[in-house]
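Student: here is a sequence with its predicted model. Questions after.
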Amino acid sequence: MLNFLKRKKSKTVELKAPITGKVVELSEVPDEVFSQKLAGDGVAIKPENNVVHAPVDGEITQIFPTKHAVGITSKQGVEILIHIGIDTVNMQGEGFTAFVEKGDKVKAGDKLIEFDTAKIEEKAKSTITPVIVTNGDVLESMEKSLGDVTEKEDAVLTLKLK
């Protein structure tokens, strides 16, 4: 009887661009884990700058010790992984500065990580940055926005929840 008092969860989640750059399909990522969607579906961004921002409001659920990747869970329960570059784990954190810790609450647009593009180009395979949903079972559909995007402004993924 009091169901109208219960807040309805949004059935759509929009992920804003965490980095300015060019959005491409995961198939263009030079790493099988991402290109074959073994870790989840999403997109990748060829970055034009060196700051990663939160794509949604949520909670930091993982920040890798090497600071090359961050996991965020949206308020709606969507789990998002942003992985800066390919083979960057081998850099052991060199060139990465994190501004968040596990458990931090973030708003879309908050600064998460800065990275040294030149160091990545020198020491890793690629700067391309996958943005993936790791719990795709909660999704009904995923709409990808390919092409040039501006951080904090343009959507890269529009997710419809089950």
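Tutor: That came in fine, so what should we check first?
Student: CA only for contacts and neighbour counts going forward, please
Tutor: Noted.
Student: which positions within the longest helix belonging to the chain qualify as buried?
Tutor: Longest helix in the chain, counting residues (DSSP state H): helix 117-123. Within helix 117-123, the residues scored as buried using 16 or more other Cα atoms under 10 Å are 117, 120.
Student: how about stretch 21-39?
Tutor: Neighbour-count burial for stretch 21-39, counted by 16+ other Cα under 10 Å, picks out 21-26, 28-29, 34-35, 37, 39.
Student: and what of stretch 150-159?
Tutor: Along stretch 150-159, the positions that meet the burial threshold by neighbour count (16+ other Cα under 10 Å) are 150-159.
Student: which one of these is nearest residue 102?
Tutor: residue 152 (21.4 Å; Cα to Cα).
Student: from what I see, the closest one and residue 55 are in contact.
Tutor: Yes: when contacts are counted by Cα atoms under 8 Å, residue 152 is listed as touching residue 55 (7.1 Å).
Student: still on that earlier bit, other SSEs contacting the next helix or strand after the longest helix of the chain?
Tutor: The first helix or strand that comes after helix 117-123 along the chain, using DSSP states H and E, is strand 129-133. The contact analysis (3 or more Cα pairs under 8 Å, 6 or more residues apart in numbering; DSSP states H and E) places strand 129-133 against strand 41-47, strand 79-83.
Student: who touches the next helix or strand after the shortest one?
Tutor: Toward the C-terminus, strand 79-83 is succeeded by strand 96-98 as the next helix or strand (DSSP H and E). Contact partners of strand 96-98, identified using Cα atoms under 8 Å, 6 or more residues apart in numbering, comprise 66-68, 112-116.
Student: take this one as well and set it beside the first:
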Amino acid sequence: MFSRLFHSLVPHGKGSVLRAPLAGTVIPLSEVSDPTFSSGSLGEGVAIEPSGCRVVAPADGKVTAIFPTGHAVALHTDDGLDVLIHVGLDTYKLGGRHFTVHAQVGDTVKQGDLLIEFDREAIREEGYDITVPILICNAAEFSSIKGRVGDTVLELDKLITARER
């Protein structure tokens, strides 16, 4: 009886840690003003109200997509997380203005490698919400996804823990 109880309390599966790809204040995904992100339809995660102007690789992995306008990047981490980092809401409408991309699709990246630089103030001045959703798009493969909501993080601070099933 006790062995079954003990077994039910011990976490199963390996945990993966995703580091913060940028500095700022972590908010729940549900508070993002775009329902595409807040509904969780693209995946689970958190969002960051950025205090910096760059996005770095949150883990070792491979760049699987960079949007032509430079506002978003997708990675497949060595731990098996499919990550989408989307700088701002509706920022694709800027046509690439205020974004500088430093990676290409197919690049192998190390945690901390610079992926995108952006001009946070210029984007805000053009009337765009600068909130950065960070999604685990394959969240269904994990038993839990937990983020540091409410915390202020620096680049590469622990941000999200994903536990495998």
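Tutor: Thanks, I have the structure now. This one's a predicted model, so the numbers in the text were calculated from it and none came from an experiment.
Student: turn the buried residues of stretch 21-39 of structure 1 into CSV, columns for distance to residue 11 of structure 1 and secondary structure.
Tutor: Listed next are the buried residues of stretch 21-39 of structure 1 as CSV, based on distance: Cα to Cα, whole Å; DSSP: H, G, I helix; E, B strand; the rest coil:
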residue, distance to residue 11 of structure 1, secondary structure
21, 28, strand
22, 27, strand
23, 24, strand
24, 25, strand
25, 24, strand
26, 24, helix
28, 29, helix
29, 29, coil
34, 26, helix
35, 27, helix
37, 23, coil
39, 23, coil
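Student: farthest pair in the residues you listed?
Tutor: Distance extremes for the buried residues of stretch 21-39 of structure 1: the farthest pair is 21 and 39 at 22.1 Å, using Cα to Cα.
Student: still on that earlier bit, between residue 152 and residue 55 of structure 1, which contacts overlap?
Tutor: Shared contacts of residue 152 of structure 1 and residue 55 (Cα under 8 Å, 6+ apart): 16-18, 108-109.
Student: so residue 157 of structure 1: helix, strand or coil?
Tutor: Reducing the assignment at residue 157 of structure 1 to three states with DSSP: H, G, I helix; E, B strand; the rest coil gives strand.
Student: so what does residue 108 of structure 2 match up with in structure 1?
Tutor: Residue-level alignment of residue 108 of structure 2 against structure 1, with TM-score structural alignment as criterion, gives residue 105.
Student: ditto for residue 72 of structure 2
Tutor: Mapped onto structure 1 by TM-score structural alignment, residue 72 of structure 2 lines up with residue 69.
Student: please name the nearest non-neighbouring residue to residue 77 of structure 2.
Tutor: When the adjacent residues along the chain are set aside, residue 77 of structure 2 lies closest to residue 61, with 4.0 Å between them (Cα to Cα, 6 or more residues apart in numbering).
Student: show me what contacts that neighbour?
Tutor: When contacts are counted by Cα under 8 Å, 6+ apart, residue 61 of structure 2 touches 75-78, 108-111.
Student: if I look at it, how far off is residue 6 of structure 2?
Tutor: Counting by Cα to Cα, to the nearest Å, the gap from residue 61 of structure 2 to residue 6 of structure 2 is 35 Å.
Student: cool, and residue 30 of structure 2?
Tutor: Distance of residue 30 of structure 2 to residue 6 of structure 2, computed by Cα to Cα: 34 Å.
Student: now residue 16 of structure 2
Tutor: Spatial separation of residue 16 of structure 2 from residue 6 of structure 2 under the definition Cα to Cα is 23 Å.
Student: higher neighbour count, the two?
Tutor: Using other Cα atoms under 10 Å, the more surrounded residue of residue 16 of structure 2 and residue 6 is residue 16, with 19 against 9.
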